[in-house]
Structure formats: structure tokens, C-alpha cells
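1. no FASTA, just this:
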């Protein structure tokens, strides 16, 4: 059965997707897949051996990859090399096409915290947002250095580093937005928890709304 018709959890299993993609390049042993995950900085993947072998087994059971070769060198444990199947290649293309073409909106912790920003004292909100801004600037600098190393030392082509570019674009956009939000808070352009506008909105959004005078 296609991953796209199974559970949403399986569809979002980026570890399985990564194993499938790396095996589409050439047959590999899981240790080599693990090394590539680390070298190419696929930080969205849990590259631990336990997690990796779990995903390899999962893909084998679904016929998306298969054993290509099994060998042993000296006293070393038996090494199994896996390759992608024709069904796996079809699934990889379908999986990637759907992920690229279909926006999947998720709610990170920051999004939830922002929705309750007005419950903090304004000065405390500014201090917290200032700290986030500094952290984002540090993340940007570190990620830029990492990206330069991946290009310069490993000579990786841009096409396998696009998620890093995308991550940087998101960080820059968030940094710009946080700066503008801090400016709005400082300038008093937002209704705050203690303000009359905020209190009125909270009352209107209460389930059932305020009771009319005739109902008393």
C-alpha cells in the first residue's frame, strides 16, 4: 500500500523519506546512510542506529527497498547492503511531489506563545522578544558558517543543500517580523491585556457572549 494512502504519521516520517532518497542514489549499508545524514547535515532526521534500522525494516516490509548484498569481513558483524526497488522509486517521486506541492500548516510552539503575547506585561514581552531576536541572529550566523563549510569542504551541490537555504530564509523572515513586532509593542500599537480594547474583545469572544439586559 502506498505511503500516501496510509496514516498521516507515516506520510510525515522524514527519516524513512531520507533513507529512501539516499538509497535512490546507489545501494548502501545503513552505516553509510547514517554517515551521509550526519555529513549532509540532515538535522531534521533522527540518525541514531536504532531509529535508522527501524526505518530500514519499515521500508523493507513495504517493498520499497530490498537486500542487495550481504557480506562479512573477518570477524566483523555481517553487513547488509540495501537498494531501492522500482516500487520505492515510484513511491519516492509521489511522496516528494505531494510534500512539495501541498502546503501542510503546523503550529510550532512559538506560534502558540505569540497567540498569548498580550497576557505578559509589555516590558516582559519586549525582553523575551529581544532575547529571541539575539538568538535568531546567532542561529543565522552559525547556519551561514555551516553552509559555507558544506559547500567548501564537502563540495556538495546546491540541490542537496536547499533545505539549509530554506531554513535561513525562514530565520531571516522571522527575525524581520520579530523586530517589527517589538517596534509595535514599544510604540503602543497593540491592545494589551490591561487595555479596554483587549478586555472588550475578550468579553465578546466568551462562549455565548455577554447576556442581554432583558435576560437578567
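-> Alright, I've got the coordinates. Quick caveat, the model's predicted, so the values are computed rather than measured.

2. use CA for all of it now, contacts and neighbours both
-> Will do.

3. what lies in contact with the helix or strand where residue 179 lies?
-> Residue 179 belongs to helix 162-186 when elements are defined using DSSP states H and E. Applying Cα atoms under 8 Å, 6 or more residues apart in numbering, the contact partners of helix 162-186 are 122, 126, 129, 130, 133, 136, 137, 140, 143, 144, 147, 190.

4. and here is the other one:
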């Protein structure tokens, strides 16, 4: 998951401390397999600040506590978020790459994203067709060979995964189409 998209998207909703975003990321189980270290999180906050996508709003300090910096998104950051989302759709390889984009899809052009989702669906359909062609090219007399039998198990998994991805993308497309313009 693109942590920068997540940070910018959350900051579009309101000012936040980095630690609050880390807790939110984990609490909401948006990507439970992703580990975010404090170093990684603060690195991205610094990078986004240097790019002028976010800005420090306020620094506070409570007794016996470290400083807490509240961040907000800039107009440049809002524009960057939109471009990052579009870029992820354009470079689509895996469905999981689109997760942060889907969270913040309401920040981009509905019509443009519908077209991009249709492109993603077409790419997955092509992948399914490619899998089917490959398997159909296996000579029938080799179907009992151990490598072929093992390859069939792998192909079945890849095909099931691609079909699941296709179903999910179609749900996202239908959901996006149902959002009022």
C-alpha cells in the first residue's frame, strides 16, 4: 500500500499527528500484513513536507511527553494525491496496489476512474485468457507427467486468483458508477 497516498488521503479529511495516522492504519486493518515502523512513517512525513504536499500546523508538548506535530495537507498535496491515485491505476499490476486508491476514490474524477477501472478489468480478462491459452497448449499425452500435474495446481491457483480479482474490480466499478456525480 502506498503510504504516501494513505497519509495524503487521511490529511484531506482533517489535521492529524503522524502517530494518529499510524494507529488509524493499524486499527482499521487496512493492510494488516503491512508493518509501518516509526522511522518509515516519519520519513514519509518529512518527504511530503519537503515536497510542500503537507505542512506543520502546530507543535504541542505535554508534560513528560515528546513533542507532537499536527500536520495538514496543502493545495499542492491535494493535487499530488489525485495524480498519485491516477498513476496507481495507470500502472496497475496487482489489485492490492489499488487499495489506497479505492479508499480515497472520492477525491478524483468519477468518470476518469471508471475508465481506468474498465482498463484494469480488461487487463485481468487478458490475463485469464492468457492462462487458458497456455493450459490449452499443453499436449494431452503429457498430462500425467509430475511437472504438468504440479503446474496444473499452480495454474488453478493463478486462475482462481485472477477470477477473484476480476469480481472485486467489477464490484468496485459498480460501486463507483453508483456514486452520484
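-> Happy to help now that I have it. Given the structure is predicted, the values throughout are model-derived calculations rather than measurements.

5. that older thread, buried stuff in the helix holding residue 179 of structure 1?
-> Of the residues in helix 162-186 of structure 1, 164, 168, 171, 172, 175, 178, 181, 182, 185 count as buried by neighbour count, 16 or more other Cα atoms under 10 Å.

6. quick one: residue 101 of structure 2 and residue 82 touch, right?
-> No - at 9.1 Å, residue 101 of structure 2 does not count as touching residue 82 under the criterion of Cα atoms under 8 Å.

7. between those two, tell me which one has more neighbours.
-> When residue 101 of structure 2 and residue 82 are compared for neighbours, residue 101 comes out ahead with 26 against 20, by other Cα atoms under 10 Å.

8. report the separation between that one and residue 72 of structure 2.
-> Using Cα to Cα, to the nearest Å, residue 101 of structure 2 is found at 19 Å from residue 72 of structure 2.

9. try residue 124 of structure 2
-> Residue 124 of structure 2 is 37 Å from residue 72 of structure 2, by Cα to Cα.

10. quick one: residue 31 of structure 2 and residue 1 touch, right?
-> Yes - contact criterion Cα under 8 Å: residue 31 of structure 2 and residue 1 qualify, at 7.3 Å.

11. now stretch 147-156 of structure 1: which residue numbers in structure 2?
-> Across structure 2, nothing matches stretch 147-156 of structure 1 (TM-score structural alignment).

12. do the same with stretch 59-67 of structure 1
-> Matched against structure 2 by TM-score structural alignment, stretch 59-67 of structure 1 falls on residues 48-56.

13. how about stretch 17-29 of structure 1?
-> Using TM-score structural alignment, stretch 17-29 of structure 1 lines up with residues 5-17 of structure 2.

14. gap between the matching stretch and the chain center?
-> 15 Å (Cα atoms, centre = their mean, to the nearest Å).

15. list the buried ones in that stretch?
-> Under the neighbour-count criterion of 16+ other Cα under 10 Å, stretch 5-17 of structure 2 has 5, 6, 7, 8, 9, 10, 11, 12, 15, 16, 17 buried.

16. quick one: the helices in structure 1?
-> 8-11, 14-25, 30-39, 49-61, 86-101, 109-115, 122-152, 162-186, 196-204 (DSSP state H).

17. could you check the angle the fourth one makes with helix 14-25?
-> Computed by axes from the mean of the first three to the mean of the last three Cα atoms, to 10 degrees, the angle separating helix 49-61 of structure 1 from helix 14-25 equals 70 degrees.

18. buried ones among the contacts of helix 162-186 of structure 1?
-> 122, 126, 129, 133, 136, 140, 143, 147.

19. much appreciated, bye for now.
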